[in-house]
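Engineer: the following block contains a protein sequence and its predicted model.
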Amino acid sequence: MSEVAERQNAGRSPAVVALGGGHGLAASLSALRLMTSRLTAVVTVADDGGSSGRLREELDILPPGDLRMALSALCDDSEWGRTWRDVLQHRFSTEGPLDRHAVGNLLIAALWELLGDPVAGLDWVGRLLGARGRVLPMSCTPLAIEADIEVDGRLRTVVGQSRVAVTPGRVAEVRLTPAGAAACEEAVQAVDEADWVVLGPGSWFTSVLPHVLVPELSAALHRTAARRCVTLNLRPDEPTAMTNLEHLRALAEHAPDLRVDVVVADPGAVIHLDELAAQAESMGARLMLRQVGVGDGTARHDGLRLAGAYRDAFEGFWGDLGTGRGMAG
């Protein structure tokens, strides 16, 4: 029996690493925190818009916004934790330079300046919140996203996460600059020691795929003994948006040797079921269909439903970790 199987069969809660950024990562963390206290969030650091972008440019630091959101999602479920979460998420509304700055972004920036260590600063905010888990950057180097986007049959290169996110067209490829940036050592260690790694949901090309583009982190994702779960997005409102099938194919194209064990998808977000199942199978995974949206027609995940889907996915492999026999379905 593998070391991972021994840990889970011994009755310990699984060690889970969730990778992503923004609202998508916050959704997966809100679900996973209901299942385990051994939870680590690894967060993208390529944001260049809003409060994060302004602080990044002015102070030459990592963009703190997605890190703040992940910490807020893990806050202790008490008056103390919820109050400090609300403080972190509060944005000023003024006609001066503080307008739209989030308090949490400023707090994180201050701790980084005082301590000179991004990981230590995030750990201190986690202690303040009583966070149920740990939040780490995927790299301690501020990164930029560069994408080739097909517009009217021609490829156009777009630089910057905020611009990539709003540029219409089909994304053909994404890259990170500087290329070859070092991964956060603690993030690599967390992936190496995980029982499960969860990728997605979220902005696919700016929050999910960047994790397989940092060489050391990508190597850890490929070699870890952990099972790998990909959580696909809910169906967007825009009829021209890329489908979940295209997203899963994009993951395979950017990380062709990455084995996946289970793909979680909401039935209402699936357009090409047979093709999606075939794509999942080609990556080594079983497709698991579960309703994980809030049910009001908006593209928002329900924490309890998503937690249920993760429970089913994880328990489907409970006795078969290390054997290659997935039972999720």
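Structural biologist: Thanks, I have it.

Engineer: switch to C-alpha atoms for all contacts and neighbour counts from now on
Structural biologist: Will do.

Engineer: all helices for the stretch 151-300 of the chain, in order.
Structural biologist: Taking DSSP state H, counting those that start in this stretch as the criterion, the stretch 151-300 of the chain carries its helices at 161-166, 185-192, 215-223, 244-254, 273-282.

Engineer: deepest of the ones you listed, which one?
Structural biologist: Scoring the helices of the stretch 151-300 of the chain by mean neighbour count under mean count of other CA atoms under 10 Å gives helix 185-192 as the most buried, with a mean of 20.

Engineer: just to revisit the earlier point, a markdown table for the helices of the stretch 151-300 of the chain, including distance to residue 199?
Structural biologist: Written out in a markdown table, the entries for the helices of the stretch 151-300 of the chain read as follows (distance: least, CA to CA, whole Å):
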| stretch | distance to residue 199 |
| --- | --- |
| helix 161-166 | 19 |
| helix 185-192 | 12 |
| helix 215-223 | 10 |
| helix 244-254 | 10 |
| helix 273-282 | 14 |
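
Engineer: out of those helices, the one nearest residue 18 is which?
Structural biologist: Distances from residue 18 to each of the helices of the stretch 151-300 of the chain were compared using CA to CA; the shortest belongs to helix 185-192, at 9.2 Å.

Engineer: show me what contacts residue 225?
Structural biologist: Counting by CA atoms under 8 Å, 6 or more residues apart in numbering, residue 225 touches 4, 192, 193, 194, 195, 322.

Engineer: next, the one to line up against it:
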Amino acid sequence: MSGGVSGRREPGGARPPHRLGPAVVALGGGHGLSASLTALRHVTERITAVVTVADDGGSSGRLRAELGVLPPGDLRMALAALCDDSEWGRTWRDVLQHRFTSAGDLDRHAVGNLLIVALWELLGDTVEGLDWVGRLLGARGRVLPMAAVPLQIEADVTDADGTRVVRGQSSVATAPGVIGQVRLEPADPPASPEAVAAVESADWVVLGPGSWYTSVIPHLLVPGLRDALERTTARLVLVLNLSPEGETAGMDAAAHLDVLRDHCPGLRLHAVIGDAAGVEDLDAVRARAEAMGARLVIRPVGRGDGTPRHDALRLAAAFHDVVDGFVAGP
């Protein structure tokens, strides 16, 4: 991606400086979103992370249950991924990520979770609180929640005993069996207005990688955000996982695309990035991608050590290839 890609103008009609790059919105949660953000930092300085708010486990789950706030954990991880690459930024990133070990109530709480919630209580504004943490870190971008209220994930899970309803992100992610339809509670949650505005004004939107049912698909189930994704003039890029994990055990890459289409039939993609090591049937995946309006881009985006993690520089190169391909044409 390069600054010359974007034809958008900043308020007042001035074209943004070339070095800033295109406006990119990355949607997801947890480690998958962190991988996208770390790669995108090599591509552009105009990054907005839109983060899931359905976590109900660990430190986030405890704070959510005790205080009725949005779960801060995935938001904290996104902020840490965008921290300034200086001693100041890295130090505050490590502070944010630090977890206490004790025999008391602080055990396993992340410092960043407590800091974010404290700012929310002091300021009375979720987005403003996240912006303050971003300034503390010197964050190279902005972090926003996808919805204005905490969400609960509900899924139909089928095993040898039949189909049952499983509730809660942590329970869905670890439930034995095959996950079918996923829903949110409340069923019609208000989207974050800032997240909707970011998607509508973006040049590119990146979805995935990450836990498919609990980090990727939930963005498509918030009506305001889904509508923004369907009407935005931005080009949408989907990043496939490198291998099936927990909640998608036994699913190949083609099935991941089927699930995405089933949950949001109106979604149109422009590119699907995958690694040959994680795409078993290239023809099947290419056909699914083309049915959604996208071309399949196969690049080596995994780490060299063979672990199923995306390499930041390789993924950044794949993003560059995608944008350069659209600039140059077929």
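Structural biologist: Here it is on my side, so go on. This one's a predicted model, so the numbers in the text were calculated from it and none came from an experiment.

Engineer: re earlier: just the ones of the contacts of residue 225 of the first structure in strands?
Structural biologist: Cross-referencing the contacts of residue 225 of the first structure against strands under DSSP state E gives no overlap.

Engineer: returning to what we had before: quick one, which of the helices of the stretch 151-300 of the first structure is nearest to residue 312 of the first structure?
Structural biologist: Proximity to residue 312 of the first structure, assessed across these by CA to CA, is greatest for helix 273-282 (17.2 Å).

Engineer: residues touching that closest one, excluding its own?
Structural biologist: The contact list for helix 273-282 of the first structure, computed with CA under 8 Å, 6+ apart, reads 244, 245, 248, 249, 260, 262, 263, 270, 286, 287.

Engineer: that helix relative to helix 244-254, how many degrees between them?
Structural biologist: Note on geometry: by axes from the mean of the first three to the mean of the last three CA atoms, to 10 degrees, helix 273-282 of the first structure and helix 244-254 are set 20 degrees apart in direction.

Engineer: can you check which part of the second structure helix 273-282 of the first structure sits on?
Structural biologist: Using TM-score structural alignment, helix 273-282 of the first structure lines up with residues 282-291 of the second structure.

Engineer: please apply the same query to stretch 114-130 of the first structure.
Structural biologist: Counting by TM-score structural alignment, stretch 114-130 of the first structure falls onto residues 122-138 of the second structure.

Engineer: mind listing what's buried in that stretch?
Structural biologist: Counting neighbours by 16 or more other CA atoms under 10 Å, one finds that the buried residues in stretch 122-138 of the second structure are 126, 127, 129, 130, 131, 132, 133, 134, 135, 137, 138.

Engineer: neighbours of the residue nearest to the last one when sequence neighbours are not counted, how many?
Structural biologist: It stands for residue 138 of the second structure. Closest residue in space to residue 138 of the second structure, ignoring its immediate chain neighbours: residue 84 at 4.8 Å, by CA to CA, 6 or more residues apart in numbering. Using other CA atoms under 10 Å as the criterion, residue 84 of the second structure is surrounded by 22 other residues.

Engineer: cool, residue 75 of the first structure as well?
Structural biologist: Applying other CA under 10 Å, I find that residue 75 of the first structure has 26 neighbouring residues.

Engineer: got the contact list for it?
Structural biologist: So residue 75 of the first structure contacts 81, 82, 85, 126, 129, 130, 131, 132 (CA under 8 Å, 6+ apart).

Engineer: 10 Å instead, please
Structural biologist: For residue 75 of the first structure, the contact set (CA atoms under 10 Å, 6 or more residues apart in numbering) comprises 30, 33, 81-86, 125-133.

Engineer: quick one: what's aligned to it in the second structure?
Structural biologist: Under the alignment by TM-score structural alignment, residue 75 of the first structure pairs with residue 83 in the second structure.

Engineer: and that match, helix, strand or coil?
Structural biologist: Residue 83 of the second structure carries the three-state label coil when classified by DSSP: H, G, I helix; E, B strand; the rest coil.

Engineer: from residue 252 of the second structure, how far off is it?
Structural biologist: 34 Å (CA to CA, to the nearest Å).

Engineer: show me what residue 183 of the first structure lines up with in the second structure.
Structural biologist: Matched to the second structure by TM-score structural alignment, residue 183 of the first structure sits across from residue 191.

Engineer: which stretches in the first structure count as strands?
Structural biologist: Taking DSSP E as the test, the strands found in the first structure are 16-20, 39-43, 134-137, 144-151, 154-159, 170-177, 196-199, 227-231, 262-265, 286-289.

Engineer: I'd like those strands as TSV, with mean neighbour count and distance to residue 254 of the first structure appended.
Structural biologist: Compiled in TSV, the strands of the first structure are given as follows (neighbours: other CA atoms under 10 Å; distance: least, CA to CA, whole Å):
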stretch	mean neighbour count	distance to residue 254 of the first structure
strand 16-20	29	15
strand 39-43	27	18
strand 134-137	25	20
strand 144-151	20	12
strand 154-159	15	17
strand 170-177	18	8
strand 196-199	24	14
strand 227-231	24	14
strand 262-265	27	17
strand 286-289	21	20
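
Engineer: what span of the second structure is stretch 197-205 of the first structure aligned with?
Structural biologist: If you align by TM-score structural alignment, stretch 197-205 of the first structure falls on residues 205-213 of the second structure.

Engineer: all set now, cheers.
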